[in-house]
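Student: Show me the folded form of this:
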Amino acid sequence: MISFVIRLKSRAHFVLDRGLNARGEAFVGTNARRRKQARQRVAIMIAIFSAVYLLIGGRLLQYGLSEPVLSASIGGNGHAIASRPNIMDRNGELLATDLHMVSLYADPRRIVDADEVVEKLALVIPNLDWGDTHRKLRSPSAFQWLRRQLTPRQQAEILALGLPGIGFRPEKRRFYPGGATASHIVGHVNVDNQGLAGMERYLDQQGLADLRAAGLTDDARLAPVRLSIDLRVQNIVRNVVAKAMTDYEAEAAGAVILDVETGEVLAMASVPDYDPNAPSRTLADGSVDKDYEKGWFNRISNATFEMGSTFKSFTLAMGLDAGKITLNSVVDASRPIRMGGFTIRDFRGKNRPLSIPEVFQYSSNIGTAAVADMVGIDGHQQFLTRLGLLSKLATEMPGVATPTQPRTWKKINSVTISFGHGVATTPLQTAVAAAALVNGGYLIPPTFLPRTKDEAQALATRVLKETTSADMRFLYDWNGQRGSGRNAQVDGFHVGGKTGTADKVINGRYAKDINFNAFVAAFPMDKPRYIVLSIIDAPRTGENGGRTAASTAAPMIKAIIQRVAPLLGVQPRFGTPEAEMRLVDY
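Tutor: Model prediction:
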C-alpha cells in the first residue's frame, strides 16, 4: 500500500494541500508548464518565418513593379550607348548608321577563379590578351571592360559558360555600308561612338556632343543628316583615283567634283584611304599598323601643295580683270627672264611673242610672269586673297589645312607664284577659286551639305567681272581643244581646263625628277556646271610613258567625266556651240 501511494504521487506531479498555496493560486504541474512554453516557442517561430516571407514577398513585388535596371548603368562611360543620326547622301542612300551591340564587362569582386574565367573566355574571344584580362579580373575595382562590341554569337557562347561576375552592356556601334568609298568625307567614330573625323566630327561640333553629355540622345531617334555628295559619283571618283595611283605607280592621288552654281561638293576622294568600320588595324605582334593609318590623311582638303601651272588660270584672270591685258594682247616670250639669281624658262618654249590664248595653251612661264609684272606685287597678292587662295577655307569639313605664302612678297615671289610656285594651297580651295572663274565671277563657299541656288547666291561674293569670267571660259575651252587639256576631252561634253606640273618639294628643295601633277577642268564649257580637279603625287609613269599632268592628271579627268556626266544629268552635245547656233539660225 505504501509503495502504491508513492508511485501515485510521483505520477501526479503535484501535491494537494487544501488545493491552494499561500497566495491562493493553484499549483501548475510540470507537464502543463512545458506544454505552455512549447506553444510559445512555436508561435514565436511562426511569427519569425512569417515576417521573413513577408519581407521576401515585398521585395519581389517591389522589383516586379520597378523599372528594370540596365547593365548600361553599371560603371564605365555613362554615354556609351548614345545614338547618332543616320548620315545619307543627297539621294537618300545610307552612308552611316548605328547598330545595337553588346560589350563584355566584369565585376572583379564577384570573380571566383580568375584563371578559369580567362581560359573559358579565350575559347570564345579571338586574340584575347590573357595577361591583361587576368590583371583586370584581379582588380579591386567594381567594373572592368573585357571586350567591346561583341557579336551576338559570342554573347550567346559566353552566356552558356555561366561565369559569375561576368555581364553584358548594351552599346551602339557605327556602321558604314560603303566602307572606304566616302571615308574622308563621312569620317569615323571611336569605340564610344564619338566623332573623330570628317562629317562625324562636324556633327559633334554642332552640339551632338553636348546632347550626349546631357544624356538626351541615349535612345532618341535623331533626324537623318543628308550630305551634298552623290554616292554613285563618289564611288566612280574613288575607283578612278585608286586605279590611277596603281597604274601610274604614284604615292597618292585624289579628285573632287564641285557644283559651280551652289558650291556643293558632289564627290571627293583621296587615296590611300581607309575603312571607317575598322579605322585602325593591329598587326600580328599586337602593334598598330601605322601604314594603314596613313590612309586617314585627306590630301584634297587637309593638305597643301604647290599647284603648278593651274595657277596660270588665276594670273591671266587677274590681268584680264585689272584691264592690263585682253584676249588679243601679245606678250614677249622670246627669251628667258633672269631675276634675283634665277632664270625663268618655258618648258618646250616657242621662243617668240605669244598671244594670251597661246600663253595659256603652251603654258608659258615667261608670258604669265609678264602679266603678273603688269599688275604688280600688291595687286597680285590682293587678287589671290580675294579668290580665297591665301586664307583658310571655310567649310564644314574639320581639319582643313591653311595655305602657306611668303612672309614678304618680293618681285621674284610674285613671278614664281604666277605660275604656281611659292604658294601652297589645298586642292579643294583651288577648285573653289576655279569655279569663280567660270560661273560668272562669284566666289561661293564650298559645302558638304545640300544647298539651293538661292542659298548659294546669298553667300556668294563677286570677285571677277562677268566679262572676265566669259574670257576665262574661252581660255579653258581653248586649252581643252588645242592644248594640254586634250587628254581630258570627252566627246559631247566640251571639257576645258588647265594642267599643272610642279616639281615636288622634298626637304625644302625642288626635286627635278619627282612631280606633283594636277588638272582643273570645267564642263560643259558652253555653260559650265561642274568643276573637276584631279591630283596625283609623284607618279613614276603615265600615259605613253609621260610623267606630266597631261599624261596623268588629265586622263583621270577624262575617266571621271565619261562615267559621271550622264549621272549628273549633263546632256551630250556634239559639234561646237557655234555650229549648233548657225544651224538654228538657218
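Student: From now on I want contacts and neighbour counts done on CA atoms only, so please keep to that.
Tutor: Fine.
Student: If you count neighbours, what's buried in stretch 342-350?
Tutor: I344, R345, D346, G349 (16 or more other CA atoms under 10 Å).
Student: Among these, which one sits closest to N239?
Tutor: D346 (34.6 Å; CA to CA).
Student: how deep is A502 tucked in, by neighbour count?
Tutor: By other CA atoms under 10 Å, the residues close to A502 number 25.
Student: Just the buried residues of stretch 342-350: which are in helices?
Tutor: Using DSSP state H to define helices, no part of those is located there.
Student: Tabulate the residues you listed (TSV), appending distance to I48.
Tutor: Shown next, in TSV, are these (distance: CA to CA, whole Å):
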residue	distance to I48
I344	105
R345	107
D346	106
G349	109
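Student: which of those lies closest to A96?
Tutor: D346 (49.1 Å).
Student: quick one: contacts of stretch 117-124?
Tutor: Under the contact criterion CA atoms under 8 Å, 6 or more residues apart in numbering, stretch 117-124 has outside partners L128, W130, T133, H134, Q154, E157, I158, L161, L163.
Student: Any figure for the gap between the second one and L121?
Tutor: Meaning W130. 9 Å (CA to CA, to the nearest Å).
Student: quick check, distance from the helix or strand hosting N479 to the centre of its chain.
Tutor: According to DSSP states H and E, N479 maps onto helix 466-482. Relative to its parent chain, helix 466-482 has a centroid offset of 36 Å by CA atoms, centre = their mean, to the nearest Å.
Student: for comparison, sequence B:
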Amino acid sequence: MNTLVVRPTRVRTAGVRQQILLTAQQRLMILMLLFMAAFFVVSVRLVYFALFDTASGRAPASAFVPARADIVDRNGVPLARTIDGYSIRVVPSKLLNNRQYLADELHKIFPDMSREELLGKVSGSRPTYIRRRALPDQVAAVNAIGDVGFDFPREKERLYPQSTLAAHVLGFTNAEGHGVTGVEGAFDQRLIDKATRGQPLALSIDARVQGVLESELSAAVTNLEAIGGAGIILDVYTGEVAAMTSLPTYNPNKLTGSDPATRRNAVTYNLYELGSTFKPLSIGAAIDNGVVTSMAKRYDATKPLAIAGFRIRDSHMMNRWLNVPETLIHSSNIVTAQIGDQLGREKMEELFRNLEFDGRPHIELKERAFPLWPKNWGRVTTMTASYGHGIAVTPLHLASAYAALVNGGIWRPATLMKLGDKAPPQGRRVFKASTSARMRQLLRLIVSDGTGKQADAAGFRVGGKTGSAEKPGVGGYRRHSLVSTFAAAFPMDNPRYVVLVMIDEPKGNAYSSGQRTAGWTAAPVVRKVVTRAGPMLGVFPDESRDVDVSELTPLLWRNGETE
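Tutor: A predicted model of the protein is given here:
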C-alpha cells in the first residue's frame, strides 16, 4: 500500500510579500545607480577628450573645425568655404595601357588641355596631377578608362559658392591652400590659424547689394561696349564697404585659362584721372578757407581761361558769368580753375593730403595702388587739379573723400570687415560741418537741375557729381577715350551711403543716345542701383522729404535770367 504525502501550500502573509517587494525595489535602485555612475564616467571622459586631449591621432575638438575658415557676408551668407574635393593624379610606372591611347582618352575628358601636354604627363617618370579640383563627372570618366595608374586623392578644396560674386573682394587661394589675393590673401593667417579658423570671417559686404551693383554695372558696360568698369557702395559714417565690384571679372573656382588681367581690382588698384568729380572737393575747400564766401558771386566764363600758354575750356561753353551753384550744375572747368587759383597751391595740396590722395587707399586688401601725384605743384597744376586733371587716384580714394564731404566733414578709412557692435574709427575732420551741409545742398542741386539728372531716383534724394575725363596717352590726352564717373550719396538730407560708378571707355551708341559722358552713361547706373539696393540697405523712398535748397534755386539762370 502506497502512502501519498501532500505538502501543504505555503501561505505568505502580507508582511512577507511586502519584504519581497522592498528587496526588489532596492535591487532596481542599485542597478539604476550603477548605470547612472557608468554613464557619468563615460560622459566625463568624452568631455575630457574633447577639451583637453591633444595627443597625436586623437583630436575630436578639431574634427569639426575646417582647415580654413569660412568667409561670409554681413548676414552670414557663405562666400568662401573649404570642402573635401577630388583630384586626378597619374602614376606613370603603374599604367597598363598604351600611352598614346591614354592621351587620346584624357583629351576627350579635358579638351582645355592639349594632347601633347597630357601625353607628357602619362609618359613621365614621376607621379603628377592631371587636374586638381576635378569635377565629379571628370573623376568618373577617368575612372572609367580602367587603368590602375590613375588615382583620385581627396584634398581640401576652396569653394566659392556664389561663383563670380565679389570675386575681386574675396580673391583666391593657391594649390597649397594659402591666400593669394583679396581677403583670402590679406587675412590668410587669420583664416588658417587653429585658434580662429573655427569662426567664419564676417565681411561688411552684403551679398544682395553686391549682386545689384554687379548686375547693373555689368549691363551698362556691355550695352555701352566699354572695356571695363568699377563700382563701390560705402557707409559714410563707418567706412564699411557694402559692395565693391570690378569689371571684367573672373570665377575664382576656375582660374585655369582665365585672363590674369581680369583679376585686377579696378576699385583699389587702377589709377584714373577722375575729372569733374573733384570739383565739389575743391569748392568745399574754398568755402572752408574763406575763398568762396557767397553763393551769388559770379565768375567770368565767357571765354577760355588762358594761363602759361594753355587754355582751359569748358566742354559746353555757357558764354556768361557763373556763380558757384551754376559752376557745379554746368560743370565749368573755367570757373573751378579760377577758384582753385584763388585757393592757392598750399591749400589745394593740403586738401588732397588730408583726403589721403598722396598714399595708397586705406583698406585691408594688399592690392592697392599708389596715386600719381603731381611732380611740380605750380600754378597751372593747382588750377587743373581743382577739376581732376593732372592727378590720378583710385575710385576708392574718391569714394572715401565723398563720404567725408557729406557726412559732416569726417574722413575715415574704408573697411571690408563687419563692425557689428564695434565703434567706427574716430577719423579726423577734413571739412567744416557747415561746409558739408552746404555741399549736400549743392550736390543735390546737380542731380535735380544739372548734369546728374539721370541719377535722380524718385524718393531717394540722390546728390552727386559727374566726371568725364579724357585718358592720357602718348603726346597728350586721347579725346575719344573717356573715363566716365558718377560719385553720389543718398539720401542727401541725411546721407547714409556713397555710391560711385565708373565706366572705362564707353562708346556713344544708341543705348546712351550717342553720348559718352558720365551724365548719360554712369549716372543712370547709380539711379538703378539706388532704386534696387536702397531698401536692402534700410533706406526707403520718401517723396515727402528732400534737401532744402530754397536759398540756392533763385540763383540759377533760367530762360535767360535768374529767378
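Student: before we move on, the earlier item: ok, which pair from the buried residues of stretch 342-350 of structure 1 is furthest apart?
Tutor: Across the buried residues of stretch 342-350 of structure 1 (CA to CA), the longest gap, 11.1 Å, separates I344 and G349.
Student: quick one on the thing from earlier: the more surrounded of W130 and L121 of structure 1?
Tutor: The neighbour comparison of W130 of structure 1 against L121 (other CA under 10 Å) goes to L121, with 19 against 14.
Student: Using the three-state scheme, assign that one.
Tutor: Classification of L121 of structure 1 by DSSP: H, G, I helix; E, B strand; the rest coil places it in helix.
Student: could you pull out the strands for the stretch 351-500 of structure 2?
Tutor: Using DSSP state E, counting those that start in this stretch, the strands found in the stretch 351-500 of structure 2 span residues 410-411, 428-429, 463-473, 476-490, 497-504.
Student: And for the stretch 101-250 of structure 2?
Tutor: Going by DSSP E, counting those that start in this stretch, the stretch 101-250 of structure 2 shows strands at 128-131, 150-151, 154-159, 201-202, 228-235, 241-247.
Student: Format these as CSV; extra columns: mean neighbour count and distance to L416 of structure 2.
Tutor: What follows is the strands of the stretch 101-250 of structure 2, written out as CSV (neighbours: other CA atoms under 10 Å; distance: least, CA to CA, whole Å):
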stretch, mean neighbour count, distance to L416 of structure 2
strand 128-131, 16, 33
strand 150-151, 20, 41
strand 154-159, 19, 20
strand 201-202, 22, 9
strand 228-235, 26, 10
strand 241-247, 26, 6
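Student: In CSV, list these along with distance to L22 of structure 2.
Tutor: Formatted as CSV, the strands of the stretch 101-250 of structure 2 follow (distance: least, CA to CA, whole Å):
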stretch, distance to L22 of structure 2
strand 128-131, 73
strand 150-151, 68
strand 154-159, 61
strand 201-202, 61
strand 228-235, 75
strand 241-247, 72
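Student: Mind checking the ones you listed for the one nearest to L274 of structure 2?
Tutor: strand 228-235 (12.3 Å).
Student: Now do the closest one: which range of structure 1 does it align onto?
Tutor: Aligned by TM-score structural alignment, strand 228-235 of structure 2 corresponds to residues 252-259 of structure 1.
Student: before we move on, what about stretch 369-380 of structure 2?
Tutor: Using TM-score structural alignment, stretch 369-380 of structure 2 pairs with 401-412 in structure 1.
Student: Now do the same for F152 of structure 2: its match in structure 1.
Tutor: For F152 of structure 2, the aligned position in structure 1 is F168, judged by TM-score structural alignment.
Student: now swap in G476 of structure 2 and tell me
Tutor: Per TM-score structural alignment, G476 of structure 2 is aligned with R509.
Student: Thank you kindly, that will do.
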